[in-house]
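J.: kindly generate the corresponding structure for this input.
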Amino acid sequence: MLKKDSMIIVGGGIGGLAAALAAAEAGQKTTILEQAPEFGEVGAGIQMAPNAMAVLDRFGVSEEIAKIAVFPKRLVLKDVYTAEELTTLDLGDEFKERYGFPYIVLHRSDLHRVLLEACEKSPLVELVTNQHIETVEETADGVVVTNASGEQMIGKALIGADGLKSKTRSLFVDDEPICSEYVAYRGTIPIAEISDDANMDDVIMWIGPNLHVVQYPVRRGELYNQVVVFKSYNYKEGIADSEWGTPEEMDKVFEGAHPKVEKALSYISRQIRWPMYDRLPIPNWTKGNITLLGDAAHPMLQYLAQGGVQALEDASYLADMLNEHGNNYEKAFKAFEQERQPRTAKVQRTARTWGEIIHAEDEVSILLRNTIFKQREANDFSYTDWLYGQKYGQGTKKKVTN
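T.: Now for the predicted structure:
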């Protein structure tokens, strides 16, 4: 059995790397166990709201992020059939002054790379690959992890940051990911290929009954990110993932969409699809010297663009608690959970609700939604204060007051 004088972090994604930076800030050594042969991130774009930027600034990576990010001027909701602007959120100076930080968009792999490089520079962080962790157990000697080859490693404490399909989560609850019956196709293309249609200033979401498309530039404006999402009418419980939400069904459900949306679909990569899952909030994700973080604790649907953001918030508050409680991991983890569980549960539930709003299909709901959307001003931040105004950066929780 290999013994480590460090905390063990299971999972080397955005949440796991951020957790290592949090621990390093508190003077704690960590060993990150990543199942892949090398550290990396798949997917396409990711949106970082001010509550994420506060954390990235705290961990000293915001300047590096700014070199590769795009700073959009607006969030825009458009009708998928008519291209009518239904509502916008101004991301300019008033927004930044209110929340303290800007709203950015970038490629997931770029964000992951910057966090990884920060971890590589830290003498307190060890990175280990090819670790398919099967079991986690707390013993009198420490927390023992066993990988798929039967090899064991023991650490002082453990953070499960192993995502939606977390093995660590099974210590706390016997649940399974819940299929939303929606599927996403994601990808980026060189901006030059669609320069006539690409809007470099906006994050655009085209919405319609049971479907939407998101578009925005990434990587300094060199690439254009597109996400196509729709509900599959071929889904039924027990069906193989490959048999529902197919490219052929995508073409069918988007029939009649605005020409710009149809053109977006023509560019989207059809080889890889992401069925969309979440899980229900759980009241407890801490036990002794073991805790969960990010999607392992609170996997959510993507409709608020807060999955990665909430993992960063987790890491920042975890840093606060490790700074306060030192090697008393049980106390630090429990205080971390008590603060973060209500917040993340609200975001999880709201993400589901927002999905129902933007995907409304009956005429009355659509009329009511669009009427409310059109009545609000672009600088009306009353709907976003609860989400963006509560920050966990700079070592002190800050909350916007109206």
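
J.: contacts, neighbours, all on C-alpha from now
T.: Noted.

J.: run a quick neighbour tally on residue 150.
T.: Neighbour count for residue 150, taken as other Cα atoms under 10 Å: 12.

J.: C-terminal to the helix or strand hosting residue 248, what's the next element?
T.: Taking DSSP states H and E as the definition, residue 248 sits inside helix 247-253. Downstream of helix 247-253, the next assigned helix or strand under DSSP H and E is helix 259-267.

J.: flag every buried residue along that next one.
T.: For helix 259-267, a neighbour-count test (16 or more other Cα atoms under 10 Å) marks 261-262, 264-265 as buried.

J.: of those residues, closest to residue 384?
T.: The closest of the buried residues of helix 259-267 to residue 384 turns out to be residue 261 (Cα to Cα; 27.1 Å).

J.: apart from its chain neighbours, what residue comes closest to the closest one?
T.: Of all residues not flanking residue 261 in the chain, residue 80 sits nearest, at 7.1 Å (Cα to Cα, 6 or more residues apart in numbering).

J.: residue 77 now?
T.: residue 205 (4.9 Å).

J.: can you verify my assumption that that neighbour contacts residue 83?
T.: No. Contact criterion Cα atoms under 8 Å: residue 205 and residue 83 do not qualify, at 10.3 Å.

J.: please provide the structure for the following sequence as well, for comparison with the first:
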Amino acid sequence: MARIIVAGGGIGGLAAALGVSRRGHDVVVLERRRAFEELGASIQLAPNAFWALDRLGVGADVRDKAVFIDELRFMDGTSGACVARMPLTGSYRARFHNPYAVVHRGDLYEPLLRACRAAPRVELVTGASATGYTQDGGAVTVALADGSSVAGDALIGADGIRSAIRAQLVGDGEPRVSGHTIYRSVIPMEQVPRDLRWNAVTLWAGPKWHFVHYTIGGGRYLNLAATRDDGATVAVAGEPVERAHVLSEFPDLGDTARRLLELGEEWRTWVLCDRDPVGDWTDGRVALLGDAAHPMLQYAAQGACMALEDAVVLGGLLDCDAHAIAPRLEKYAAARRARTARAQLVAREMGTRLYHPAGDQARARNAMLSAFSVTDLYDEVDWLHGFGPSGGPTGGSVR
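T.: Next comes the predicted model:
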């Protein structure tokens, strides 16, 4: 079989290592940091993510720490009116074969990491920052920042939105700055009044802003995320910000949403970035995966879900010897390109057409959403949440 190098030890990189190693390949995961760890607070997992996690062998472990959500709520952020509800229990689970859940990012990452550590064919290497690659007809050599190198039969670039592997393969420069600033806070649930403890992912939409909150950490914490469409032009990642500043950015927030926002403490801020879809993720024995291939805004809650799908499809297609890897990587990219591009563009559109309009446009949006039946709402997300058991190219099983 083959020796596969994975650049990047995040969610996508570890998932790729599991998917590929289960095909009998040896995998070396290169992580630039000094430890394998996942930063960030929370993540939403739709049924397509659980479909992938089950095939990677970690679905049960992720479920153990997940909060299974009863519904998605879309609220008018200024009036406080409920515009639309999508139930996520009985008929939803029957249709999509899995639940919808939220987890702390660590509660997704740790099962992947444990599974990689337990896998005899997976080697985890820290302090190894990939800077580029060279290849001949039968091998790839990955250059590292310390001047050393690692060789293998193929390279999977899973090194994030600022991927060094993508920079060489695609060469499309810096990520696109969205102009949207997000403020995040996580607070203990005991600080939340009981009348505000809802088992729902709730989004309050207002003019050039929106506010999302939901429970994480097995019900121990409330995650708050408030976003302004403020025209920001410089990328920012995780900088502390004063509570008073956050509250001042959302003056039109209705009473209930305001109560929730005021609970936030120790806020941090990011300026959101993504990239345009591209037509080619492969270069011979090199391919991209996850945010290195298709970074997207958070508004469809699908970034990690898409990376997990990538890993399953990639693993399913690499049931081959080393000499056949390059055409299989091309097949993987072809299977994933259109779906992930659609998710990227839909996420952008949701951030403008659905979440941030004002005046007549907001009223038209509310009228459109409130007219949807529950079945209509399920039909709208079927292409996304129904991947795997309900259709879509699976690339074979990795079980």
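
J.: kindly provide the TM-score of these chains.
T.: The TM-score (TM-score structural alignment, normalised by the length of structure 2) is 0.92; 390 aligned residues with a Cα RMSD of 2.3 Å.

J.: confirm the residue nearest to residue 77 of structure 1 sits in a strand?
T.: Yes. Judged by DSSP: H, G, I helix; E, B strand; the rest coil, residue 205 of structure 1 forms part of a strand.

J.: quick one, what contacts the aligned partner of it in structure 2?
T.: Correspondence of residue 205 of structure 1 to structure 2, assessed by TM-score structural alignment: residue 203. Contact analysis of residue 203 of structure 2 by Cα atoms under 8 Å, 6 or more residues apart in numbering lists 73-75, 77, 210-213.

J.: and in structure 1, which of the residues you listed remain?
T.: Checking these against structure 1 (both residues aligned by TM-score structural alignment, their matches' Cα atoms under 8 Å), the contacts still present are 73-75, 210-213.

J.: of these, closest to residue 119 of structure 2?
T.: For these, the residue nearest residue 119 of structure 2 by Cα to Cα is residue 213; the value is 36.2 Å.

J.: which SS state does the residue mapped onto the closest one from structure 1 fall under?
T.: If you follow residue 213 of structure 2 across to structure 1 using TM-score structural alignment, you land on residue 215. Classification of residue 215 of structure 1 using three-state DSSP returns strand.

J.: residue 215 of structure 1 against residue 200, yeah?
T.: No. Contact criterion Cα under 8 Å: residue 215 of structure 1 and residue 200 do not qualify, at 9.7 Å.

J.: who has more neighbours out of those two?
T.: Each of residue 215 of structure 1 and residue 200 has its neighbours counted (other Cα under 10 Å); residue 215 has more, 23 against 18.

J.: and the more buried one, what does it touch?
T.: 203-205, 224-227.

J.: tell me which residue lies farthest from the centre of structure 1.
T.: The centre of structure 1 is farthest from one residue, residue 140, which by Cα atoms, centre = their mean lies 34.8 Å away.

J.: so what touches stretch 184-193 of structure 2?
T.: 41, 219-226, 260, 263-269.

J.: what's the local residue count around the counterpart of residue 168 of structure 2 in structure 1?
T.: Counting by TM-score structural alignment, residue 168 of structure 2 lines up with residue 171 in structure 1. Residue 171 of structure 1 has 17 neighbours, counted by other Cα under 10 Å.

J.: same question, the one 4 residues further on
T.: A total of 11 residues lie near residue 175 of structure 1 under the criterion other Cα under 10 Å.

J.: tell me the SS of it?
T.: At residue 175 of structure 1, secondary structure determined by three-state DSSP is coil.

J.: for it, what are its contacts?
T.: Taking Cα under 8 Å, 6+ apart, one finds residue 279 in contact with residue 175 of structure 1.

J.: so how far is residue 166 of structure 1 from it?
T.: In this view, residue 175 of structure 1 and residue 166 of structure 1 are 11 Å apart by Cα to Cα, to the nearest Å.

J.: likewise residue 207 of structure 1?
T.: Taking Cα to Cα, one finds residue 207 of structure 1 at 31 Å from residue 166 of structure 1.

J.: which parts of structure 2 are helices?
T.: For structure 2, the helices defined by DSSP state H occupy 11-21, 47-55, 59-65, 90-96, 105-118, 164-169, 243-248, 255-261, 303-317, 325-349, 359-370, 374-385.

J.: specify, as a residue range, where the fourth one falls in structure 1.
T.: Applying TM-score structural alignment, one finds that helix 90-96 of structure 2 aligns to the residue range 93-99 of structure 1.

J.: and for that stretch, what's in contact with it?
T.: For stretch 93-99 of structure 1, the surrounding residues in contact (Cα under 8 Å, 6+ apart) are 50-51, 102-103, 379, 388-389, 400.

J.: widest-spaced pair of the residues you listed?
T.: Distance extremes for the contacts of stretch 93-99 of structure 1: the farthest pair is 51 and 379 at 17.8 Å, using Cα to Cα.
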